[in-house]
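**Student:** heads up, no residue letters with this:
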């Protein structure tokens, strides 16, 4: 029986190993399109300018979906990479606070 990857229901704070900054972490592994993007958007909406979000996803659609969304938003993609385990890691800088509707 293959083991399933854990998924997170909420973002958790963690230290980003690449930049050494305190970043929130969203584990969207095991979720299928469009859930990694939707969870990323919801988490970003709860963050303030200056924070960073690290997203881990296993769905290949996230590789294009997350950067495409960020290109249309005020947020910035700091980096993206495919990890040794075949997951996708995105580091996002929150540039502006979301304005409530």
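**Tutor:** Yes, it's here. No experiment lies behind these values; they were computed from the predicted model shown. Numbers count the residues shown, from 1 in each chain.

**Student:** only C-alpha atoms from now on, for both contacts and neighbour counts.
**Tutor:** Will do.

**Student:** so who does the spatially closest residue to residue 96 that is not a sequence neighbour touch?
**Tutor:** Counting by CA to CA, 6 or more residues apart in numbering, the nearest residue to residue 96 once its immediate chain neighbours are dropped is residue 49, at 4.6 Å. With contacts taken as CA atoms under 8 Å, 6 or more residues apart in numbering, residue 49 has the following neighbours: 93-97.

**Student:** for the protein, which segments count as strands?
**Tutor:** Under the criterion DSSP state E, the chain carries strands at the ranges 12-15, 22-28, 52-57, 76-82, 88-93.

**Student:** another one to put next to it:
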């Protein structure tokens, strides 16, 4: 459950997928996501942070956090529809 004043969060586990699949699947998920949802993407492809940042920029979303995860890879938090397109 989300805290008061925060967006609900969806997650997408893309660990094990290689470029360009993490970016393509993130783009597809963002295309159908509600404008009030944060999306957390788990990815371990070395290019995922850069590629997903580009997907966000082109789609009018904001990549608000990139955090390393203990098992390797990153948790990328995206705020949907938060920038002008």
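**Tutor:** Sure, I can see it. Remember, predicted model here, so these are calculated numbers, not experimental data.

**Student:** got a TM-score for the pair?
**Tutor:** TM-score for the superposed chains, counting by TM-score structural alignment, normalised by the length of the second structure: 0.81, backed by 79 aligned residues with a CA RMSD of 1.8 Å.

**Student:** same list, the strands of the first structure, but as CSV with distance to residue 66 of the first structure please.
**Tutor:** Formatted as CSV, the entries for these read as follows, by distance: least, CA to CA, whole Å:
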stretch, distance to residue 66 of the first structure
strand 12-15, 19
strand 22-28, 12
strand 52-57, 10
strand 76-82, 9
strand 88-93, 8
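
**Student:** tell me which of those strands sits most buried.
**Tutor:** For these, ranked by mean neighbour count under the definition mean count of other CA atoms under 10 Å, the leader is strand 52-57 at a mean of 25.

**Student:** give me the angle between that one and strand 88-93.
**Tutor:** Using axes from the mean of the first three to the mean of the last three CA atoms, to 10 degrees, the interaxial angle of strand 52-57 of the first structure with respect to strand 88-93 works out to 160 degrees.

**Student:** between strand 22-28 and strand 52-57 of the first structure, find me the angle.
**Tutor:** Using the same axes, to 10 degrees, strand 52-57 of the first structure lies at 20 degrees relative to strand 22-28.

**Student:** against the second structure, where does strand 52-57 of the first structure fall?
**Tutor:** Mapping strand 52-57 of the first structure onto the second structure (TM-score structural alignment) gives residues 38-43.

**Student:** distance from that stretch to the first structure after superposition?
**Tutor:** Its matched residues in the first structure lie on average 0.4 Å from stretch 38-43 of the second structure after superposition (mean CA distance after the TM-score superposition for the first structure).

**Student:** in contact with residue 63 of the first structure, which residues?
**Tutor:** Contacts of residue 63 of the first structure were listed using CA under 8 Å, 6+ apart, and they are residue 88.

**Student:** same list (the contacts of residue 49 of the first structure) but as a markdown table, adding distance to residue 81 of the first structure.
**Tutor:** Output for those, formatted as a markdown table (distance: CA to CA, whole Å):
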| residue | distance to residue 81 of the first structure |
| --- | --- |
| 93 | 15 |
| 94 | 19 |
| 95 | 21 |
| 96 | 24 |
| 97 | 26 |
